[in-house]
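1. no sequence on this one, just coordinates:
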């Protein structure tokens, strides 16, 4: 275990967090909010601790999978701890576990909140909540990879640990260049959404905060009734389109912009993702046709909510907790399927679901024709055995963490639907669930134990489970 490189990377994480806090500090200065001074205090602390950790560059800058996964897990925990301090020290969220819950939910792009009156927060705190989504959406360590050279080529392990999906590869030969490309696409899409919202009459502050939340598919509302506050089909429509766009594999965007755009359009995962969205919208629209003034309004809200749930964003325009059971059932299924690998969305991921379904079909065909040899393929390329093994292991760990989270939350004695969807919303980084955790509710009524269980599930879901589990393995900390 190369512990020095882990400390070095965590130091850079804290330095970057200090830099990120300049935005809410600037907002506090613009709106003359005294609580913004806490961002300055934490900013200085993060910078000082980070500088101590990076003062001496390790002689050995090469690291392997173990160091990569541990660095990611510990960095996200440190990021969340220091990120919660301004909310807690300012007194805006007086209980530390609540402040930590809010920030973990932000960085993991979950969007579950303990706040009942978001609008009462100072604007600097509101912007910080939304900005944590943007930071966590692509991954802060991916950003560091784009500026910090690491030796040996093993920094791909960081990208694999922090990027959602069963298979993460390089877009170009160097990982550093790949990280830069990903962030350029991410930034351009965010800026484009900002200008479209601003052009539609939204204030600059609201446009920026909502663009941050949408890009990270996080969904922290800056109004108490989320996107329902903006009674504009145009504004809600823009958010719908961008939620779906940020749920697409960023590798496909790179292919569309490169000399091989057809490869991006032919992606089996992306086509399945868009197909699932289309079918879900159709079924929910038909189910809601008598609940709204006309079918077009039903379509609008169905499209928004499907896009919000499948990408794990969590915004809402109506209280879907009051929808018919069939529509709610579809949304619960979408909570689990999730968006594409290599996107900012949560859930199991469409690519995993596709590969598992293909594996089931292959096994059935092998039973019927024992001597036949079938190769499991995705996008015309064979799926390697280690990828399938990793997916099977992921699903096993996923079921265990989901079950444990569900059992712990059940101790609070809420109804079954609330407990089940809270576990699903936490592990899949969705945000709102159903029942007492519905879109117009909040998570303040849960016990501290349940909140810590949900925080672990949020981190595990965002980091693809394995980095968090490795922290509890004794062999992880052994040298060699």
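-> It's in. From a predicted model like this one, the values you see are computed outputs, not experimental measurements.

2. going forward, measure contacts between C-alpha atoms and count neighbours the same way
-> OK.

3. Can you report how many residues lie near residue 396?
-> For residue 396, the count of nearby residues is 11 (other Cα atoms under 10 Å).

4. Let me know the distance separating it from residue 12.
-> Per Cα to Cα, to the nearest Å, residue 396 is found 33 Å from residue 12.

5. Repeat that for residue 183.
-> 18 Å.

6. Pick out whichever of those two has more residues nearby.
-> residue 12 (23 against 17).

7. and that one, that's in a helix?
-> Yes: per DSSP: H, G, I helix; E, B strand; the rest coil, residue 12 lies within a helix segment.

8. Find the nearest non-adjacent residue to it, please.
-> residue 50 (6.0 Å; Cα to Cα, 6 or more residues apart in numbering).

9. I'd assumed residue 14 was in contact with that neighbour.
-> Yes: in this structure residue 50 lies within contact range of residue 14 using Cα atoms under 8 Å: 5.0 Å.

10. can you tell me how far residue 177 sits from residue 184?
-> Remark: distance between residue 177 and residue 184 (Cα to Cα) = 11 Å.

11. neighbours of residue 48, just the number please.
-> Residue 48 has 16 nearby residues by other Cα under 10 Å.

12. In addition, the following structure is provided for comparison:
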């Protein structure tokens, strides 16, 4: 009986381990790129990447042998576990080169940096980034790039299937899901990856022609499309503050990363107007245009030349709204009104099915529709009102998901902020740090973690708390919370 029980449990967990081993193999392959760069440049830290690759491949080999005869046929509860465990495990394994080689970070700092990278948050504890080896700069960019494409596939294919946070609105096809979801996910991933690589290549070429050094063009292209925000300088994109053409290119590619990739697929299939007719895209563009206009007028009123004001406002607003987290200027010095505006923008996020974090613009739009419907009901209690979004009727399932996600989104931020304040952080650092972690934005507010600072001086406990916040935000919160319920484990 005991043997059969162990076998039954193994058959439940083996498919999960097999999927994880495939993801770890992909990680090892990409880890080999900076390793080869370091070997070519005869950098002493090449061994650190080599050893890290060896550790990851050993885990892959053990997992592959153990699950050799196991088929990948995942049920919904297994998909919840795969989604969470993949991001947690990759965050830890990605930190190995940072621990073993220069800058020889502590385990806490290395995990914080790598989790920030794969979740495309962009918060950093590193100082003197300009002095890092080319291989390590490249690795920081690759981690964010991998996280970005993973986020897109998760947002398009996995989360709608799991009915998380109202994402069912963006179900890519009308056909039903079977329990064997991986083949369909694979088709979506292939199309998404092709577009993602194409956009990244275009960004690399554009940055290089715009005046960036080749390595900087490669890294910034990857982190722009991933809306991650890691740069090759402590000054972030401010290193190019005197080159407006690069700021405008950065704004364009961040915005491209924040739009729904499923709509890019539809455009390539012939539906050329689907991108511009999408209610979510329209809402994002209207928001960006309105905020940029108001802040530009504000900066001009303070005495900044019009073109300079417009350039930096557009860049920084797009960076924060898309949760990229680049900074071309310390916008907390633009006055209290601008600081408050940027704090509000931290929560917004880009579109569903993009690389952006945050609440996503569609949830704000759905909430407004629900508010209007409720106001109509108060005036006409016997009336029947049907709310539609992108031509689809808003079902109870979608509205429940949006309401539940929104509640736990802000509850998570409140809990993290309280925890950070108990560690001695001031209220601005605690609140903005919690918000920027859960929204996956990157920089917070204030002198410590603001656009001109970093997270290095925070206590280790605060870094672990923020790392958890980054993962929860990236996984749409409910994906993690469901694992904490006894009902889930009874399955």
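-> Okay, I see it. All figures in this text were calculated on a predicted structure; none of them were measured in a lab.

13. Any idea what the TM-score is?
-> After superposition, the two chains reach a TM-score of 0.93 (TM-score structural alignment, normalised by the length of structure 1), with 469 aligned residues with a Cα RMSD of 2.2 Å.

14. Residue 177 and residue 184 of structure 1: who's more crowded?
-> Taking neighbours as other Cα under 10 Å, residue 177 of structure 1 and residue 184 compare with residue 177 leading, 15 against 12.

15. Would you mind finding the match for the more buried one in structure 2?
-> Matched across to structure 2, residue 177 of structure 1 falls on residue 187, judged by TM-score structural alignment.

16. pretty sure its match is in a helix, no?
-> Yes: counting by three-state DSSP, one finds residue 187 of structure 2 located in a helix.

17. Could you report the distance from it to residue 450 of structure 2?
-> 40 Å.

18. Over to residue 332 of structure 2?
-> Shown here: residue 332 of structure 2 relative to residue 450 of structure 2, a distance of 8 Å by Cα to Cα.

19. Residue 175 of structure 2 now?
-> Residue 175 of structure 2 is 46 Å from residue 450 of structure 2, by Cα to Cα.

20. Quick one: classify residue 383 of structure 2 as helix, strand or coil.
-> Recorded secondary structure, residue 383 of structure 2: coil (three-state DSSP).

21. Could you count how many residues lie near it?
-> There are 10 residues near residue 383 of structure 2, going by other Cα under 10 Å.

22. Translate it into the numbering of structure 1.
-> Superposed on structure 1 with TM-score structural alignment, residue 383 of structure 2 falls opposite residue 372.

23. ok, the most centrally placed residue in structure 1 to residue 429 of structure 1 distance?
-> Geometric centre of structure 1, nearest residue: residue 109, 3.8 Å, by Cα atoms, centre = their mean. From residue 109 of structure 1 across to residue 429 of structure 1, the span is 6 Å (Cα to Cα).

24. what do those two both touch?
-> Both residue 109 of structure 1 and residue 429 are contacted by 218, 312, 462, under the criterion Cα atoms under 8 Å, 6 or more residues apart in numbering.

25. Give the aligned equivalent of the last one in structure 2.
-> For residue 462 of structure 1, the equivalent position in structure 2 is taken to be residue 474, counting by TM-score structural alignment.

26. now that we're looking at its match, how far away is residue 253 of structure 2 from it?
-> From residue 474 of structure 2 over to residue 253 of structure 2 the distance is 20 Å, taken as Cα to Cα.

27. between the two, which one's more packed in?
-> Shown here are residue 474 of structure 2 and residue 253; by other Cα under 10 Å, residue 474 has more neighbours (29 against 24).

28. which one is the more buried one nearest to, not counting chain neighbours?
-> residue 119 (5.9 Å).

29. Tell me, how many residues neighbour the aligned residue in structure 1 for the one you found?
-> Residue 119 of structure 2 maps onto residue 108 of structure 1 when the alignment is built from TM-score structural alignment. Residue 108 of structure 1 has 34 neighbouring residues, counting by other Cα under 10 Å.

30. Next: residue 326 of structure 1.
-> By other Cα under 10 Å, the residues close to residue 326 of structure 1 number 13.
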